[in-house]
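> What would the 3D arrangement of this be:
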Amino acid sequence: MALPLTAAHRRSIVIAVTAVLIVCYFMAIGREDHSTSFITLSTQWSTSKDSETVAVLDVKQPNETPSESSSSSKSKPSPTLANAIPQVSHPPHRANATLVMLARNSDLNGVISSVEQLEAKFNRKFNYPWVFLNDEPFSTDFKRRVSVLTDADVSFGLVPHEHWVQPDWIDEGRAQEGRNKLVRQGVIYGGSVSYRNMCRFNSGFFFRHELLTPYKWYWRVEPDVRYYCDLDYDPFLFMEDHDKIYGFTISMPEWEPTIPSLWSTVKNFVAEYPQYVSPDNSMDFLSDNAGDSYNMCHFWSNFEIADMDFWRGEAYTKFFEYLENTGGFYYERWGDAPVHSIAAALFTRKDQIHFFKDIGYKHAEFAHCPQGKQWREGHCSCDPNDNFDFAQNSCLRHFMRLHD
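Predicted coordinates for the structure are as follows:
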């Protein structure tokens, strides 16, 4: 028989149950604090030069105050295990591209000047690799002093002998006569064989060099040039995204005595291979009479941003071989600028050639300086009035006329 509970008994039971609940509650708090102290992790990221991403986990100690935590604690999310999982950050998309310079050891100071400027204005933000080529081995001092100018990969290459020297099938007597003629006319580099070697190499061989074959796009850089403006976008991706093939900043006429037979050779090639000529070409940039004669206009090739796959393609390969077989690089003084320009104008659509009007650039006494808003936004150091675009002998108006 159960005994009846007195009021005193009931109070004792209530007090006991309450005590048990209070103990359980504090035990639960203790476990949560203990667990939280070990999962309160902040993620810091350190990215190596080759863009491999490494996660560094910083374990926050128990009872650590906000002021004692890492400097990024100001924007830390709530301490949960999900927040401790590293989020992989991918490097920004880049084009398959390189910066390329043909130089000699004696050009070192001019090379340093050009590299420093282009790194400061553009490449420090985008980290495209550099390729330096020379017809002689680069000195240790050259490589050491150039390599420290950039965080990007740097390669130094030797131009193959057969891509540089005058071919043995060239009639040296005829070639010498052609050089003497240009010297008498006062043509710059008129008597130079090495200059002709360079023009031939840049016309038909640089894009075949083993250091350049992995790449599609290139930006040609020369020693002792000036870059005036900040460039905050990627011109390689611009070219790629807009289906461009060739980009320039300055256009001018070639010196006619250096290429007296070039245009007739081009006309013969076109007659033999009409299939390579684009229906929407830029003939009006090259000629004022529908191709009957050449007006000497060309894109100045010491600045080029272009697609090497175009030079490697069938049309340009046939074109260069046709020119090469005439000997005009040595019997006359055909330059790579008119050769590249004629090919780009004839074998691409006119909308595939781009004028980089926002890139301030100077070579020798010829300069392109952006205007108006582009000059201001590019923080350009050039004088907007010192601009070859406005010169009477600039060919820019011929190019702009294509797009009127």
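> Every contact and neighbour count from this point should use C-alpha atoms.
Will do.
> what's the burial count for Ile39?
Per other Cα atoms under 10 Å, the neighbour tally for Ile39 reads 17.
> Distance check, it against Asp351.
58 Å (Cα to Cα, to the nearest Å).
> for Thr326, same thing?
31 Å.
> One more: Arg124?
30 Å.
> And Asp386, by the same measure?
For Asp386, the distance to Asp351 - Cα to Cα - is 28 Å.
> Next: Val183.
39 Å.
> show me where the stretch 51-200 of the chain has helices.
108-118, 124-126, 140-147, 161-164, 172-184, 193-204 (DSSP state H, counting those that start in this stretch).
> Just tell me which of the ones you listed ends up closest to Asp241.
Across the helices of the stretch 51-200 of the chain, Asp241 has its closest neighbour in helix 124-126 (16.7 Å, Cα to Cα).
> For the closest one, what is the distance to the chain centroid?
The chain centroid and the centroid of helix 124-126 are separated by 10 Å under Cα atoms, centre = their mean, to the nearest Å.
> Same check on stretch 29-47?
Centroid separation for stretch 29-47 versus its chain: 43 Å, with Cα atoms, centre = their mean.
> mind checking the end-to-end distance for that stretch?
One end of stretch 29-47 to the other measures 39 Å (Cα to Cα).
> Identify each buried residue in that stretch, please.
Going by neighbour count (16 or more other Cα atoms under 10 Å), the buried part of stretch 29-47 is 37, 39-43.
> Take those residues and keep only those in strands.
With DSSP state E as the criterion, strands contain 41-43 from among the buried residues of stretch 29-47.
> can you put these in CSV and add distance to Glu272?
Shown next, in CSV, are these (distance: Cα to Cα, whole Å):
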residue, distance to Glu272
Leu41, 72
Ser42, 69
Thr43, 66
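> how about this one, so we can line them up?
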Amino acid sequence: MIKRSNLKYLVLTLVVLFFFHWALLTNRPKSSFSTPWVLTDPELPSKVIGGPYEFENVTEESNSANACFVVLIRNTDLHSFRPTMRQLEDRFNHKYNYPYVFLNDVPFTEEFKKYTSALTKAKTEYGLIQSEHWSVPDHIDMDVARQNMQRMADEQVLYGAFTVSLYEYPKTIPTLWDAVKEFAITYPEYIENDNLMEFISNDNGKTYNLCHFWSNFEIADFNLWRSEAYLKFFDFLDKKGGFFYERWGDAPVHSIAAALFLKKHQVHFFKEIGYKHEPFMHCPSEEELQLKCHCNPSDSFDFEGYSCTKR
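Below is the predicted model of the structure:
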């Protein structure tokens, strides 16, 4: 396992939670693009993560961040992931050699290690997530959880499983905002004054407008996820049971946390990075970026009616 100290600043996160949420940088063949957002530390200079239009100029020796790619993946996803990793290396990581940390709930096979390590000159590490980190907490009533799962299945609720920003399905999080408001009342000291409340609420916090950043690809500072505010927030939500009784996802939880605990300028939209997570795509529209892309900017999801990016 990689040491925690090696992940202090930025973590470039590719998370695949039992779905094929593969994040690709600009120029992926066959139009596989979307909209990455980045959570940055305001104390870090923009060059530490390349900054807009500067990726070509950043070198491992001078401006690389203390960062890694984190991939949550199954052994059976190996051959679906290999093209993503190959293109990520070709378009970006061959210049920086950021290490990869692969995580699984069962040991990785030698085949998986062989074929992933062969795709990069960077260091690759393979971790086993402990069963207690995946198991159902003791306070969850599984009979109630199964009944709710069946109800959601009957109602055809999707994925009853941040890059593109869009509206969440309201049936998956009926009580999430009530829990958030209760947390804010209980722990007002954690709410940032210069926050992004206007992104997630149309009425100054009375209701949640369902906007969130898709978290299947995000670039984030671990200082946020390890902060006292976020750990208290997650523990508070965990005890409410909504991850099991409803379908609270990591995307709205991450998004609400970022909106409440960070300053506005700490959240950044990397419009120059192309990405796709079915069925939505972000394709850079600027001419200088299109010279390096394969995608059609008219297919970009950013300003469609169901997108929150315009906010």
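> TM-score for these two?
Here the TM-score for the pair of chains, by TM-score structural alignment, normalised by the length of the second structure, is 0.79; 252 aligned residues with a Cα RMSD of 1.2 Å.
> just curious, which of the ones in strands among the buried residues of stretch 29-47 of the first structure is nearest to Asp171 of the first structure?
Using Cα to Cα, Thr43 is the member of those that lies nearest Asp171 of the first structure, at 70.4 Å.
> OK, contacts around the residue nearest the centre of the second structure?
Centroid-nearest residue in the second structure: Ser215, 2.4 Å away (criterion: Cα atoms, centre = their mean). Counting by Cα atoms under 8 Å, 6 or more residues apart in numbering, Ser215 of the second structure makes contact with 15, 162-163, 250-251, 254.
> Now which residue in the second structure aligns to Asn393 of the first structure?
When the second structure is aligned by TM-score structural alignment, the residue opposite Asn393 of the first structure is Tyr306.
> List the residues that contact the nearest residue to its match once chain neighbours are set aside.
Excluding its sequence neighbours, the residue lying closest to Tyr306 of the second structure (Cα to Cα, 6 or more residues apart in numbering) is Leu166, at 5.9 Å. The contact partners of Leu166 of the second structure, taken as Cα under 8 Å, 6+ apart, are 210-214, 306-309.
> Can you tell me the number of residues neighbouring whatever residue of the second structure lines up with Ser287 of the first structure?
Under the alignment (TM-score structural alignment), Ser287 of the first structure pairs with Ser201 of the second structure. Neighbour count for Ser201 of the second structure, taken as other Cα under 10 Å: 16.
> doesn't His212 make contact with Ser201 of the second structure?
No - at 10.6 Å, Ser201 of the second structure does not count as touching His212 under the criterion of Cα atoms under 8 Å.
> would you list every one of the strands in the stretch 201-311 of the second structure?
With DSSP state E, counting those that start in this stretch, the ranges of strands along the stretch 201-311 of the second structure come out as 211-213, 217-221, 267-269, 275-277, 280-282.
> Among those strands, single out whichever gets nearest to Lys181 of the second structure.
So among those, strand 211-213 is nearest, using Cα to Cα, at 16.1 Å.
> Which stretch of the first structure lines up against the closest one?
Here strand 211-213 of the second structure aligns to the first structure at residues 297-299, judged by TM-score structural alignment.
> Now find how far off-centre the matching stretch is within its chain.
Taking Cα atoms, centre = their mean, one finds the center of stretch 297-299 of the first structure at 22 Å from the center of the full chain.
> Can you name the residues in contact with it?
Under the criterion Cα under 8 Å, 6+ apart, residues 248-254, 285-286, 337-338, 341-342, 395 lie in contact with stretch 297-299 of the first structure.
> Likewise for stretch 141-151 of the second structure?
160, 244-246.
> Also stretch 170-178 of the second structure?
Identification of contacts with stretch 170-178 of the second structure by Cα under 8 Å, 6+ apart yields 157, 207-208, 210, 242, 246-248.
> just the buried members of those residues?
Using 16+ other Cα under 10 Å, the buried ones in the contacts of stretch 170-178 of the second structure are 157, 208, 210, 242, 246-248.
> Those residues: which two are farthest apart?
Taking Cα to Cα, the two most distant members of these are Val157 and Tyr208; they sit 19.0 Å apart.
> Tyr169 of the second structure versus the match of Asn393 of the first structure, what's the distance?
Counting by Cα to Cα, the gap from Tyr306 of the second structure to Tyr169 of the second structure is 11 Å.
> circling back to that earlier point, how about the residue nearest to the centre of the second structure: what's its closest non-neighbour residue?
Using Cα to Cα, 6+ apart, the closest residue to Ser215 of the second structure is Phe162 (3.6 Å).
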